[in-house]
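J.: Test case, fold it:
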Amino acid sequence: MKKSTTKTALIPKMYCNFFGHDYQVTKKVTYHVKEYTCSHCKKQLTTNSNGNLIELTPKFEEINAILERIYNTRMERSREKRLVSSIY
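T.: This is a model prediction of the structure:
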């Protein structure tokens, strides 16, 4: 039973080794930070502070969650300011 699961897991990795990864955006943290997942082997990447793609580790998952919370709070405050200024 385990042999079939390892063979099925091996095929996507071989595909990515031969053709390259097919990354798709899975989460938009901010307008410039995103999380990506390969559609074949499910490898996850994110954007670091320099704009380079790096592997998504638990540390970067936590950083992205905090960054997303701060970004959403700022955007909400910005929307509220625009609404208030448009009324007056």
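J.: okay, CA-based contacts and neighbour counts for the rest of this
T.: Noted.
J.: could you measure R79 against T8, distance?
T.: 48 Å (C-alpha to C-alpha, to the nearest Å).
J.: Also F18?
T.: Taking C-alpha to C-alpha, one finds F18 at 16 Å from T8.
J.: what secondary structure does the residue positioned nearest the centre of the chain sit in?
T.: In the chain, the C-alpha nearest the mean C-alpha coordinate belongs to E35, at 0.9 Å (C-alpha atoms, centre = their mean). Secondary structure state of E35, per DSSP: H, G, I helix; E, B strand; the rest coil, is strand.
J.: one more to put side by side:
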Amino acid sequence: MKSIQCKVFGHDFKISRHVTYHVKEYACKNCKTELTTSGNGELVELTPKFREINDVLERIHHKRILRKNAPLNQELDKTQAKLRIA
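T.: Below is the predicted model of the structure:
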């Protein structure tokens, strides 16, 4: 029954996971079909290979964000320490 609704009305895709700013994974609300964004920006079916690629890409993206924000966090800690002393 789930696939009949998708055949008649089309899929109702919702974002199931944000991999990076540009890459996301989508899942159909009705039939649970999963798609992801390819390297060209097109939506392609989420295969085990794409799932593994997205896992690695998410890990790299997360580390890069942490590394980029680390100097800001250190400066905030120093500023807060100075305010506590004063």
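J.: can you count the residues close to the residue mapped onto L67 of the first structure from the second structure?
T.: Following TM-score structural alignment, the counterpart assigned to L67 of the first structure within the second structure is L57. The tally of other residues near L57 of the second structure (other C-alpha atoms under 10 Å) stands at 14.
J.: before we move on, what about L56 of the first structure?
T.: Neighbour tally, L56 of the first structure, other C-alpha under 10 Å: 19.
J.: in the second structure, which spans are strands?
T.: Secondary structure of the second structure, counting by DSSP state E: strands at 13-18, 24-28, 34-37, 43-45.
J.: Can you lay out those strands as TSV showing distance to K78 of the second structure?
T.: Listed next are the strands of the second structure as TSV, based on distance: least, C-alpha to C-alpha, whole Å:
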stretch	distance to K78 of the second structure
strand 13-18	32
strand 24-28	36
strand 34-37	41
strand 43-45	45
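J.: Any idea which of the ones you listed gets closest to R64 of the second structure?
T.: Among the strands of the second structure, the nearest to R64 of the second structure by C-alpha to C-alpha is strand 13-18 (15.3 Å).
J.: hmm, who's touching the closest one?
T.: Contact with strand 13-18 of the second structure is made by 24-29, as judged by C-alpha atoms under 8 Å, 6 or more residues apart in numbering.
J.: Where is the longest helix in the first structure?
T.: helix 58-87 (DSSP state H).
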